[in-house]
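1. Fold the following for me, if possible:
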Amino acid sequence: MQKMPKWADAVLIPLFSIIIAFFFSGIVIWAIGKDPVVAIQTMVKGAFGSTSGLGYTLYYTTNFIFTGLSFAVASHTKIFNIGGEGQAMVGGLGVALVCLAVPWPHWTLALPAAMVGGAAFGAAWAFIPAYLQAKRGSHIVITTIMFNFIAAAFLGYLLTKVLKKPGGMASETESFPVGAHLPTFHEMLAPFGINFNQHAPANISFLVALLCAFLFWLLIWRSRLGYEIRAYGNSETAAKYAGINPTKITVVAMLISGGLAGLMSINNVMGEAERLIDNAVEGAGFIGIAVALMGRNHPVGIVLAALLFGFLYQGGAELSMWEAIPRELVIVIQALVIMFTGALDNMVRRPLEKLFLIFGRKKEGS
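-> Reported below is the predicted structural model:
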């Protein structure tokens, strides 16, 4: 069967999948006695209708860009890294240790150091499953899942026994010094006369995430290492024949993947909470898998998919608040989007392929 054009695979399939997902979501909303049109209007207004809502949407989007890129790097090597959640947790520890270690005079010095700390800790947490996969044949899915739980338990211990704020009741560290506080969109846009909500958590990490997406593109499609990653992912046998070291590619890809997951912490730990708290990742590592799958492991697609899930998170919160629709229903909507863009991908793909085949034959016959 004739393959679809790349633009159709990248645009049409996700678009139709999202439309179908929202259609069934509307049925679910209607079934509980609510108006689907009012619900979607509330979500759009809550996510994009004010600088406050937009700030939260972009905050969630930033998290999902990092974790989506993290999964995509490993995915290009045909490695299913489900450990982004744990790698982001441990990356948060690295960011916190860097921010608390020095009385930083300004964020321009603290941010690069925190990025190194978060990426290094996230990469280190990914190294062990990578080594076990490359050298011992351990299944990467099993080991990364296990390491998520280990990371949660390890971080919980540190926040209650070692790093806990003296005299505090919550499982959290001391607040970072003022010099380690990142500028928010309110502070960044104020010099240009743009009034952005000062309480919205969106910060300069969003720009860092976009930069990482661009660097991801350079790495995967414009570098020798990226070529080796893609070659190994497409055919391990051919890659070995070409002299590509499987152990090296597996470990390096996982180190980059873990580093990107760890970088997420500059947004939620350094930018929003300004301290390390328990369960700071809030499932972003798992959402990153759906983001990467929906974005076809391409940085542009990942950014757009991350924005969609940022909209679902913030719009869902508004929906729960103003329309008395349970928060769990938003999770159902997210699940439907994931299901139709991932598990039921062929349900949309095959009819479109047949349509392109029919039109292709008509074009040839004319």
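
2. all contacts plus neighbour counts: C-alpha atoms, from now on.
-> Fine.

3. neighbours around the residue nearest to residue 37 when sequence neighbours are not counted, how many?
-> With sequence-adjacent residues excluded and distances taken as Cα to Cα, 6 or more residues apart in numbering, residue 37 is closest to residue 26, at 7.9 Å. Neighbourhood size, residue 26 [other Cα atoms under 10 Å]: 18.

4. what do you get for residue 242?
-> Count around residue 242 with other Cα under 10 Å applied: 12.

5. quick one: contacts for it?
-> For residue 242, the contact set (Cα atoms under 8 Å, 6 or more residues apart in numbering) is empty.

6. 10 Å instead?
-> 228, 231, 232, 236 (Cα atoms under 10 Å, 6 or more residues apart in numbering).

7. With residue 218 instead?
-> Contacts for residue 218 (Cα under 10 Å, 6+ apart) come out as 212, 226.

8. secondary structure element for it?
-> helix 205-222 (DSSP states H and E).

9. continuing past that helix, what's the next helix or strand?
-> Past helix 205-222, the next helix or strand by DSSP H and E is helix 224-234.

10. Sort out which residues of the helix or strand that comes right after that next one are buried, please.
-> Per DSSP H and E, helix 224-234 leads on to helix 236-241 as the next helix or strand towards the C-terminus. Within helix 236-241, the residues that qualify as buried are 236, 239, counting by 16 or more other Cα atoms under 10 Å.

11. Likewise for stretch 344-363?
-> 345, 348, 349, 352, 353, 356, 357.

12. again, but for stretch 104-116
-> In stretch 104-116, counting by 16+ other Cα under 10 Å, buried: 104, 107, 110, 111, 113, 114, 115, 116.

13. Make sure the residue nearest to residue 37 is actually in contact with residue 333.
-> Yes: in terms of Cα atoms under 10 Å, residue 26 counts as a neighbour of residue 333; the distance is 9.0 Å.

14. Could you also give me the structure for this second sequence? I'd like to compare it with the first:
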Amino acid sequence: MSDSTPGAHESARSGAPEQLPAASGPLTGQPEVAPPPRSNVFLKELLRGSAVTTILAIVLAMIAGGVLIAFTDDDVQEAAGYFFARPGDTLAAIWAAVSGGYEALFRGAVFNPRGNSFAAQIRPLTNSLGFAAPLIAAGLGVALAFRVGLFNIGARGQILVGAGFAALVTFGLDLPMWIHLPLTLLAGIAGGALWGGIVGVLKARTGAHEVILTIMLNYVAFYFVTWMIRTPGLLQKPGTNQPITSETPASAQFPELLGAGFPSLDWGFVIVIAATVLVWWIIERSSLGLRMRAVGENPHAARAAGIGVERIYVYAMLFAGGLAGLAAMNQIQGSITTGFSGTIDAGIGFDAITVALLGRSRAWGVFAAGILFGALKAGSFSMQAQGIPVDIVLVVQALIVLFIAAPPLLRTVFFLPKTDLEKAAKARAKAAKKAVTA
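-> Predicted coordinates:
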């Protein structure tokens, strides 16, 4: 006991001052530093959060869209010619153009106060939900792959193969609805899963990069399905030489959810909600989701922990392809039932990447982002009717993703508090600059 005590005192005396905890209080002569109020900490964390960043990205994109609307408006351009003589005319024209454009967007996407009935007034909202359904389904597939560390940009090919497979297998059948509808749905999901699974197997077995694989398979799917649609006896509609398929059988179509007054909203949206819940449960609550997230964070550490990384890659792409197939079924069983061509994906495969990024690869985030983009698409028609180029909506979508991908830019524009990582990076850069100048 006597031997150990002096050693302990020596180690305490030899300890460097910077290794000892900072002392404060009345006996040390240093004022006590009170911790910041909990309300301040909560506010700072809230402003740093992804939800605020997403909302501000949308606001900033809408402001930029308003500038574009003003610049492309004929009345604004005319009033700008004599701006210095009567600047009020230019400002009034800008306000009329921007407010009119976004009022048309709201009227076409959410609520139309000009409707002669309540059904007509809320029909825009159901149109937005109808447009959102395939975006959400495909976005979930892209987001799930993101969580596993895979950049799946092959949703377009998976949608095409899902639609083609379902049409080839089930369109010629004569079955009651309670069999025909789910059979067609499952066939489309299986077709998309098959096409996505090819990527997973090649990635697992050969190490080929999924970006190259999905890009190439998009082309293969497009030309393969287009060939089937142009070939009599396969998918081409009998009695015509046009590249279009037969109509979706009535017994395979999704029934309307709220009746004939709301044709854009069908039971496919309910299935998409169920798919969102399923993806959330798989990723966030299941043991498979735990392994997927581990692989996405660090595949080498996951492999060292005994997780079959290659198997997880295959599972992830099967799920991603199946969800893209669900998006295809929302198209051919709901939106487009008069026959489809090789453009049945309608850009949904690439929009799904945007939706997944905006939703930060979280199931409910993707759901909300899909509804937002569905609303933008539905409202773009009303904006176009007012003479506003529909491309402005696409610019707004692109700007939302740009600002989402650049949080430091948003924090600079809106004077938000920096994160600890950003503060540390700034301190390191400042120290390095000081060392160079010294």
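
15. For the aligned partner of residue 317 of structure 2 in structure 1, what is the enclosing helix or strand?
-> Residue pairing (TM-score structural alignment): residue 317 of structure 2 is matched to residue 254 of structure 1. Using DSSP H and E, residue 254 of structure 1 sits within helix 246-263.

16. Next secondary structure element downstream of that helix?
-> As assigned by DSSP H and E, the chain's next helix or strand after helix 246-263 of structure 1 is helix 265.

17. Which part of structure 2 matches that following helix?
-> Helix 265 of structure 1 corresponds to residues 328 of structure 2 when matched by TM-score structural alignment.

18. how far away is the closest residue in space to residue 311 of structure 2 that isn't next to it in sequence from residue 313 of structure 2?
-> Distances taken as Cα to Cα, 6+ apart place residue 204 nearest to residue 311 of structure 2, at 7.2 Å, with adjacent residues excluded. Plainly put, residue 204 of structure 2 is 6 Å away from residue 313 of structure 2 if you go by Cα to Cα, to the nearest Å.

19. which residues do the two both contact?
-> Taking Cα under 10 Å, 6+ apart as the criterion, residue 204 of structure 2 and residue 313 both touch residue 210.

20. Compare neighbour counts for these two and give me the winner.
-> Legend: neighbour count by other Cα under 10 Å for residue 204 of structure 2 and residue 313, higher for residue 313 (25 against 18).

21. what about the closest residue to that one other than its chain neighbours, which helix or strand?
-> Closest residue to residue 313 of structure 2 apart from its sequence neighbours, by Cα to Cα, 6+ apart: residue 200 at 5.4 Å. Assigned by DSSP H and E, residue 200 of structure 2 belongs to helix 177-206.

22. helices or strands up against that helix?
-> helix 155-170, helix 210-230, helix 309-330 (3 or more Cα pairs under 10 Å, 6 or more residues apart in numbering; DSSP states H and E).

23. Of all these, which one is nearest residue 122 of structure 2?
-> Comparing these by their distance to residue 122 of structure 2 (Cα to Cα), the top pick is helix 309-330, with 21.4 Å.

24. mind checking how far residue 212 of structure 2 is from residue 162 of structure 2?
-> For residue 212 of structure 2 relative to residue 162 of structure 2 (Cα to Cα), the value is 20 Å.

25. ok, these two, which is more surrounded?
-> residue 162 (35 against 14).

26. Count the neighbours of residue 45 of structure 2 for me.
-> 14.

27. which residue in structure 1 lines up with residue 366 of structure 2?
-> Applying TM-score structural alignment, one finds that residue 366 of structure 2 aligns to residue 302 in structure 1.

28. Excluding chain neighbours, give the residue nearest to that match in space.
-> residue 295 (4.3 Å).

29. The one you found: what's it in contact with?
-> By Cα under 10 Å, 6+ apart, residue 295 of structure 1 lies in contact with 10-11, 14, 68-69, 72, 289, 301-306, 341.

30. run the last query once more with 6 Å
-> Neighbouring residues of residue 295 of structure 1 by Cα atoms under 6 Å, 6 or more residues apart in numbering: 301, 302, 305.

31. which part of structure 1 lines up with stretch 218-228 of structure 2?
-> Stretch 218-228 of structure 2 corresponds to residues 148-158 in structure 1, going by TM-score structural alignment.

32. can you give me the offset of the matching stretch from its chain's centre?
-> Centroid separation for stretch 148-158 of structure 1 versus its chain: 20 Å, with Cα atoms, centre = their mean, to the nearest Å.

33. Give me the contact list for that stretch.
-> Contacts for stretch 148-158 of structure 1 (Cα under 6 Å, 6+ apart): 83, 86.

34. Go again with 8 Å.
-> Outside stretch 148-158 of structure 1, the residues touching it (Cα under 8 Å, 6+ apart) are 83, 84, 85, 86, 87, 89, 90, 93, 164, 171, 278, 279.

35. for that stretch, which positions count as buried?
-> Across stretch 148-158 of structure 1, burial judged by 16+ other Cα under 10 Å covers 148, 151, 152, 155, 156, 158.

36. picking that back up, now the aligned partner of the residue nearest to residue 311 of structure 2 in structure 1: how far from residue 34 of structure 1?
-> Aligning on TM-score structural alignment places residue 204 of structure 2 opposite residue 134 in structure 1. Distance, residue 134 of structure 1 to residue 34 of structure 1, by Cα to Cα: 52 Å.
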